[in-house]
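J.: next come a sequence and a model predicted from it.
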Amino acid sequence: MDEVQVVVAHSERVTLRVGDVFLKVDADPARLDAEAAAMAAAPIPTAPILWRQPSVIALGALPGEALGLLGEPSPASPAAWAAAGAVVRTLHDAPLPERAGRGVDPLVRAELESECELLVADGVLPAGLVARNRAVAEGAFRPYAPRFTHGDLQITHIFTDGDRVTGVLDWSEAGRGDPMFDLATLTLGHEDRLADVLAGYGPGSDLAAIRAWWSLRSLLNVRWLAGHGFDPFAPGCEVDVLKARM
């Protein structure tokens, strides 16, 4: 390979690929420390850490392919999606880490209210669409038992080879959090795969909370994505997820 590939880039962090090495550069070295600690504690396969510098971590490539991409049909088999669900369950059943992860609290509620107001005031989304999804999102504000969560379990972060999970990437948001957030993030835009994931995950899922997180995550992310070079209006992405709740 004779080029550097930019995997993702925004003001907080940049991930580059050079051959079979991924370089993650973070403006906050503490996030890399937390990510390395989460990878060491996780009882599931992760990418190998090749070396560390204060603001850079080098990771080896995982075998296989990602489950898919948001906005595109997933090429992975139902068995691969079920295997992903089983791996997530293994993580959720692990001892709790010290670091707080993704969940709901008064700050999240305040952020949601602010985002909904701005989405309508700025003409980004119709008021009815925002109001309907705001009502659905309320289901995420419920009591739950925190688990060891990944915190950013997008389908591009789970790699499979055939029907076997070979590893999970990007642990920068890992910590004690709402397990249904992980399941919702994994199936965002791929609702047709939820049954496969839950078949592997086993008992203990909450469908209403998963649907609530689809709405909550999308409402919170639309403006951020649009402002950081991503397109939440692309087919199958966040705005379509919101429209599906109508």
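T.: Noted; the coordinates are in hand.
J.: all contacts plus neighbour counts: C-alpha atoms, from now on.
T.: Noted.
J.: what ranges do the strands span in this structure?
T.: Assigned by DSSP state E, the chain shows strands spanning 5-9, 13-18, 21-26, 49-53, 56-60, 65-66, 147-149, 158-161, 164-168, 175-177.
J.: ranking these by burial, who's on top?
T.: Mean neighbour count (mean count of other CA atoms under 10 Å) peaks for strand 147-149 among the strands of the chain, with a mean of 28.
J.: how about the strands of the chain, which one is nearest residue 82?
T.: Among the strands of the chain, strand 164-168 comes nearest to residue 82, with 9.5 Å by CA to CA.
J.: gap between the closest one and the chain center?
T.: Strand 164-168 sits 16 Å away from the centroid of its parent chain (CA atoms, centre = their mean, to the nearest Å).
J.: go ahead and confirm residue 85 touches residue 205.
T.: No - Residue 85 is not in contact with residue 205 according to CA atoms under 8 Å; the separation is 10.8 Å.
J.: who has more neighbours out of those two?
T.: A count of neighbours by other CA atoms under 10 Å puts residue 85 above the other of residue 85 and residue 205, at 24 against 13.
J.: residue contacts, the more buried one?
T.: For residue 85, the contacting residues are 183, 196, 197, 198, 199, 200, 201, by CA atoms under 8 Å, 6 or more residues apart in numbering.
J.: with adjacent residues omitted, what lies nearest to the fifth one?
T.: Read it as residue 199. Once flanking residues are discounted, residue 199 sits nearest to residue 82: 5.9 Å by CA to CA, 6 or more residues apart in numbering.
J.: below is structure B, check it against A:
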Amino acid sequence: MDEVEVVVAHYERATLRVGDVFLKVDTDQARIDVEVEAMSLVPVPTPKILWRKPPVLAIAAVPGTTLGRLRGPSTGSPAAWAAAGAAIRKLHEAPLPPMPGRAGRSIAALVAELDDECESLVKNGVLPADLVTRNRQVAEGALRPWTPAFTHGDLQIAHVFLDGDKVTGIIDWSEAGQGDALYDLATFTLGHEEHLDDVLAGYGTDVDLDVIHAWSSLRSLLAVRSLIDHGFDPFTPGCEVDVLRSRM
């Protein structure tokens, strides 16, 4: 009998693996609704849905491996990173989905959330004031009008699987919706910016690197306290706090 592996678990959701089946348990069925709808719409490979019985969604494992994890070294050839970039571009060129998506929040909402989070980080002694202030300045570059695209919304490096230089599957679509394409690129290369040129070679169009860096700072600032609350450590080498320190 296959063992049960806890992939991730916190008070909002959990993902378990049993053999080649992943069981996603989520207290918010709206997130699962978004995930199911997004996978039915995107023009890139996604996991096969095996069955759904709220609060559980069962999906099949996708073949291949990831290019790495935020908390570890990256792998893969430049061609593999470029292939990931080409798949991301294909997603961004797809017709806009009906769901707004977390990455599609208004600029005013982002400014308010970012200001509150920066104040809390400093007030509670989570991060030094100079680090927060500098990254808040960098993050300003993301707070500008953008043309909405179909975005994944949480395109971590661990969510894209490849076999050689072929993308075999992109997972975890619960944050998908309309948003800034550069947010996805920033998320995918977070902690691995040395591969950004390879990703953009496959993406195949000019982008504003300053905006990508701005989204990296913004995402990291917003993530630190939430990660701690969910039992993760953003101070691990190569993770969010290191990303923030790199801007100093």
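T.: Structure's in. What do you need? What you see is a predicted model, and the numbers here were worked out from it, not measured in a lab.
J.: follow-up on the earlier one: now the strands of the first structure as TSV including distance to residue 102 of the first structure?
T.: What follows is the strands of the first structure, written out as TSV (distance: least, CA to CA, whole Å):
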stretch	distance to residue 102 of the first structure
strand 5-9	21
strand 13-18	19
strand 21-26	19
strand 49-53	24
strand 56-60	23
strand 65-66	23
strand 147-149	8
strand 158-161	18
strand 164-168	17
strand 175-177	5
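J.: neighbours of residue 100 of the second structure, how many?
T.: Neighbours of residue 100 of the second structure under the rule other CA under 10 Å: 18.
J.: same check on residue 136 of the second structure?
T.: Residue 136 of the second structure: 20 neighbours (other CA under 10 Å).
J.: hang on, isn't the residue nearest to residue 199 of the first structure packed against residue 202?
T.: No - look at residue 82 of the first structure against residue 202 with CA under 8 Å: they stay out of range, at 9.6 Å.
J.: who's more crowded, these two?
T.: More crowded of residue 82 of the first structure and residue 202, by other CA under 10 Å: residue 82, with 24 against 12.
J.: to which residue of the second structure is the more buried one aligned?
T.: Aligning on TM-score structural alignment places residue 82 of the first structure opposite residue 82 in the second structure.
J.: any idea how far its match is from residue 204 of the second structure?
T.: 9 Å (CA to CA, to the nearest Å).
J.: just residue 173 of the second structure next, same as before
T.: Residue 173 of the second structure is 23 Å from residue 204 of the second structure, where distance means CA to CA.
J.: map residue 213 of the second structure onto the first structure.
T.: Counting by TM-score structural alignment, the partner of residue 213 of the second structure is residue 211.
J.: what's its match in contact with, if anything?
T.: Residues in contact with residue 211 of the first structure (CA under 8 Å, 6+ apart) are 136, 137, 184.
J.: what's the burial count for the alignment partner in the first structure of residue 148 of the second structure?
T.: For residue 148 of the second structure, the aligned position in the first structure is occupied by residue 146, per TM-score structural alignment. By the measure other CA under 10 Å, the count of residues near residue 146 of the first structure is 18.
J.: quick check: longest helix of the second structure.
T.: Determined from DSSP state H, the single longest helix within the second structure is helix 209-229.
J.: which residue ranges form the helices in the first structure?
T.: Here the first structure has its helices, by DSSP H, at 29-41, 78-92, 106-121, 127-137, 179-187, 194-201, 207-227, 238-244.
J.: return the most buried member of these.
T.: Note that of those, helix 179-187 is the most buried (mean count of other CA under 10 Å), with a mean of 26.
J.: now do that one: which elements does it pack against?
T.: Helix 179-187 of the first structure sits against helix 78-92, strand 147-149, helix 207-227, with contacts defined as 3 or more CA pairs under 8 Å, 6 or more residues apart in numbering; DSSP states H and E.
J.: and the residue nearest to residue 199 of the first structure, what does it touch?
T.: Neighbouring residues of residue 82 of the first structure by CA under 8 Å, 6+ apart: 196, 197, 198, 199, 200, 201.
J.: returning to what we had before: which neighbours do residue 85 and residue 205 of the first structure have in common?
T.: Listed as contacting both residue 85 of the first structure and residue 205 by CA under 8 Å, 6+ apart are residue 198.
J.: hmm, residue 159 of the first structure is touching residue 170, no?
T.: No - Residue 159 of the first structure is beyond contact range of residue 170, at 11.7 Å (criterion: CA under 8 Å).
J.: residue most distant from the centroid, the first structure?
T.: Within the first structure, the residue lying farthest from the chain centre (CA atoms, centre = their mean) is residue 2, at 30.4 Å.
J.: distance of it relative to residue 19 of the first structure?
T.: Per CA to CA, residue 2 of the first structure is found 8 Å from residue 19 of the first structure.
J.: same question, residue 82 of the first structure
T.: 30 Å.
J.: likewise residue 37 of the first structure?
T.: From residue 37 of the first structure over to residue 19 of the first structure (counting by CA to CA), the distance is 25 Å.
J.: same deal with residue 223 of the first structure?
T.: Counting by CA to CA - residue 223 of the first structure and residue 19 of the first structure are separated by 33 Å.
J.: repeat that for residue 32 of the first structure.
T.: 22 Å.
J.: over to residue 176 of the first structure?
T.: Where residue 19 of the first structure is concerned, residue 176 of the first structure sits at a distance of 34 Å (CA to CA).
J.: with residue 49 of the first structure instead?
T.: 15 Å.
J.: what's the answer for residue 126 of the first structure, then?
T.: Separation of residue 126 of the first structure from residue 19 of the first structure (CA to CA): 44 Å.
J.: over to residue 52 of the first structure?
T.: According to CA to CA, residue 52 of the first structure and residue 19 of the first structure sit 18 Å apart.
J.: then residue 135 of the first structure?
T.: Residue 135 of the first structure is 46 Å from residue 19 of the first structure, where distance means CA to CA.
J.: now tell me what touches stretch 134-151 of the first structure from outside.
T.: Here stretch 134-151 of the first structure makes contact (CA under 8 Å, 6+ apart) with 91-97, 101-102, 104-105, 116, 171-179, 181-182, 208-216, 219, 245.
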